[in-house]
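Peer 1: sequence below, structure please.
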Amino acid sequence: MTRPQWIVALVATVAVVAGAVALLTAGSGDAGVALSSSTSRHSVRLVVDSPRAGTTAIDVEVTGESSVDGVRIEPAMPHMGHAVRPATTAPAGRGRYRAENVLLEMSGQWEITVVVEDARGTERVIFPLLVS
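Peer 2: Below you'll find the predicted structure:
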């Protein structure tokens, strides 16, 4: 391994470890987890009631330059090859959406994709979530 490759590998390892520590801290206990991100048109906030194996409720708040036509939640556990049925959301106030009984089948690292649809198209935001 050349020196530049070694440095890249070291930086990548540090980033993965830092992310894992952040996720472990965020997912500890019975408290909900709140995560935020942005797309080119929207800011998205995801709140998971209980990040534990089984069913949970997920709230999504979307703000941005255009009104939202719909929001869908797509849970997946890519490293295990698991994807569960997308969860439809119900409006829960202006810019707020809620999905009840979202199935997170097992403990481990999940990816929760929030699909936001508006008049200009579809945007996806992927949130990492550690399920205990």
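Peer 1: C-alpha from now on. contacts and neighbour counts both.
Peer 2: Noted.
Peer 1: which parts of the helix or strand hosting residue 10 are buried?
Peer 2: Secondary structure from DSSP states H and E places residue 10 in helix 3-26. By neighbour count on 16 or more other Cα atoms under 10 Å, the buried set for helix 3-26 is 20, 23, 24, 26.
Peer 1: show me the contact partners of stretch 119-132.
Peer 2: The contact list for stretch 119-132 (Cα atoms under 8 Å, 6 or more residues apart in numbering) reads 23-24, 27-28, 35, 37-39, 44, 51-53, 66-69, 104, 106-117.
Peer 1: which members of the residues you listed are classed as buried?
Peer 2: Listed as buried from the contacts of stretch 119-132 are 23-24, 27-28, 44, 51-52, 68, 104, 109-117; burial here means 16+ other Cα under 10 Å.
Peer 1: just the ones in strands from those, please.
Peer 2: Of the positions in those, 44, 68, 104, 109, 110, 111, 112, 113, 114, 115, 116, 117 sit in strands, assigned by DSSP state E.
Peer 1: skipping adjacent residues, who's closest to the second one in space?
Peer 2: The shortest distance from residue 68 to any residue that is not its chain neighbour, by Cα to Cα, 6 or more residues apart in numbering, is 4.7 Å, and that residue is residue 118.
Peer 1: cool, the fifth one as well?
Peer 2: Among residues not flanking residue 110 along the chain, residue 77 sits closest, at 4.6 Å (Cα to Cα, 6+ apart).
Peer 1: so the one you found sits against residue 111, correct?
Peer 2: Yes: in this structure, residue 77 is within contact of residue 111 by Cα atoms under 8 Å, at 6.0 Å.
Peer 1: one more to put side by side:
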Amino acid sequence: MSAAVTTTRPTDHGLRSRRVLVAVGVAIAVVIAVAGWLVWPSPPAPVVLNSGTPHHLVTVTLDSVRLGAPAIEVTVTDRAGAPIDHGAVQIQAIQTLMGHAGQPITAVPSGEGRFRAAAVPLMMTGPWELRLSIDTHDCVEQLTLPLWVGG
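Peer 2: Below is the predicted model of the structure:
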């Protein structure tokens, strides 16, 4: 009697299946990497608020609007855009829902109509007001700017 001998050859089908699995795995890894990059938290960006009074244009820049004590820079110009260097600016942060008011902080002049307060405490999330008092020796003007503080 004779025995039948069978031989198996490697098929291209098995090799293709492995390549497809590798390609799918790479595609999934790329999608996860891109999604992670898109949702990764970025450092808070400065916030710029523009307003004015009858005599002045005012720009307020906060380092961030998160809990803490951000630095605040106030730029004051006359209505024609010329910087006001001869003056004083005070900033007071008020949490409107709780009625909490911090002490007014005197901003230090830094030239070309800019005044800087190194740290203005914002101790809780929610709505706040920044109340500015601008004393240019000719007049004292009050300005209130709304602000939302996040966590």
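Peer 1: picking up where we left off before, residue in the second structure matching the residue nearest to residue 68 of the first structure?
Peer 2: Using TM-score structural alignment, the partner of residue 118 of the first structure in the second structure is residue 136.
Peer 1: for residue 113 of the second structure, see how far away its match is.
Peer 2: According to Cα to Cα, to the nearest Å, residue 136 of the second structure and residue 113 of the second structure sit 11 Å apart.
Peer 1: between those two, which contacts overlap?
Peer 2: Listed as contacting both residue 136 of the second structure and residue 113 by Cα under 8 Å, 6+ apart are residue 84.
Peer 1: between these two, tell me which one has more neighbours.
Peer 2: When neighbours are counted by other Cα atoms under 10 Å, residue 113 comes out ahead of the other of residue 136 of the second structure and residue 113, with 19 against 16.
Peer 1: map the more buried one onto the first structure.
Peer 2: Using TM-score structural alignment, the partner of residue 113 of the second structure in the first structure is residue 95.
Peer 1: go on, residue 74 of the second structure?
Peer 2: Per TM-score structural alignment, residue 74 of the second structure is aligned with residue 60.
Peer 1: show me the contacts for that match.
Peer 2: Counting by Cα under 8 Å, 6+ apart, residue 60 of the first structure has contacts 44, 45, 46, 47, 96, 97, 98.
Peer 1: can you add secondary structure and give those residues back as a markdown table?
Peer 2: Listed next are those as a markdown table, based on DSSP: H, G, I helix; E, B strand; the rest coil:
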| residue | secondary structure |
| --- | --- |
| 44 | strand |
| 45 | strand |
| 46 | strand |
| 47 | strand |
| 96 | strand |
| 97 | strand |
| 98 | strand |
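Peer 1: list only buried entries from these.
Peer 2: 44, 45, 46, 47, 96, 97, 98.
Peer 1: nearest residue to the first one other than its sequence neighbours?
Peer 2: It stands for residue 44 of the first structure. residue 62 is the one closest to residue 44 of the first structure (Cα to Cα, 6+ apart), at 4.7 Å.
Peer 1: tilt between the host helix or strand of the one you found and strand 108-118?
Peer 2: Assessed by DSSP H and E, residue 62 of the first structure sits inside strand 54-64. Using axes from the mean of the first three to the mean of the last three Cα atoms, to 10 degrees, the direction of strand 54-64 of the first structure lies 40 degrees away from that of strand 108-118.
Peer 1: quick one: average offset of strand 54-64 of the first structure versus the second structure, please.
Peer 2: Aligned to the second structure and superposed, strand 54-64 of the first structure gives a mean residue distance of 0.4 Å (mean Cα distance after the TM-score superposition for the first structure).
Peer 1: going by neighbour count, list what's buried in that strand.
Peer 2: Neighbour-count burial for strand 54-64 of the first structure, counted by 16+ other Cα under 10 Å, picks out 56, 57, 58, 59, 60, 61, 62, 63.
Peer 1: which residue ranges of the second structure form strands?
Peer 2: Applying DSSP E to the second structure gives strands spanning 47-52, 56-62, 72-78, 88-95, 100-101, 105-111, 114-117, 126-135, 140-149.
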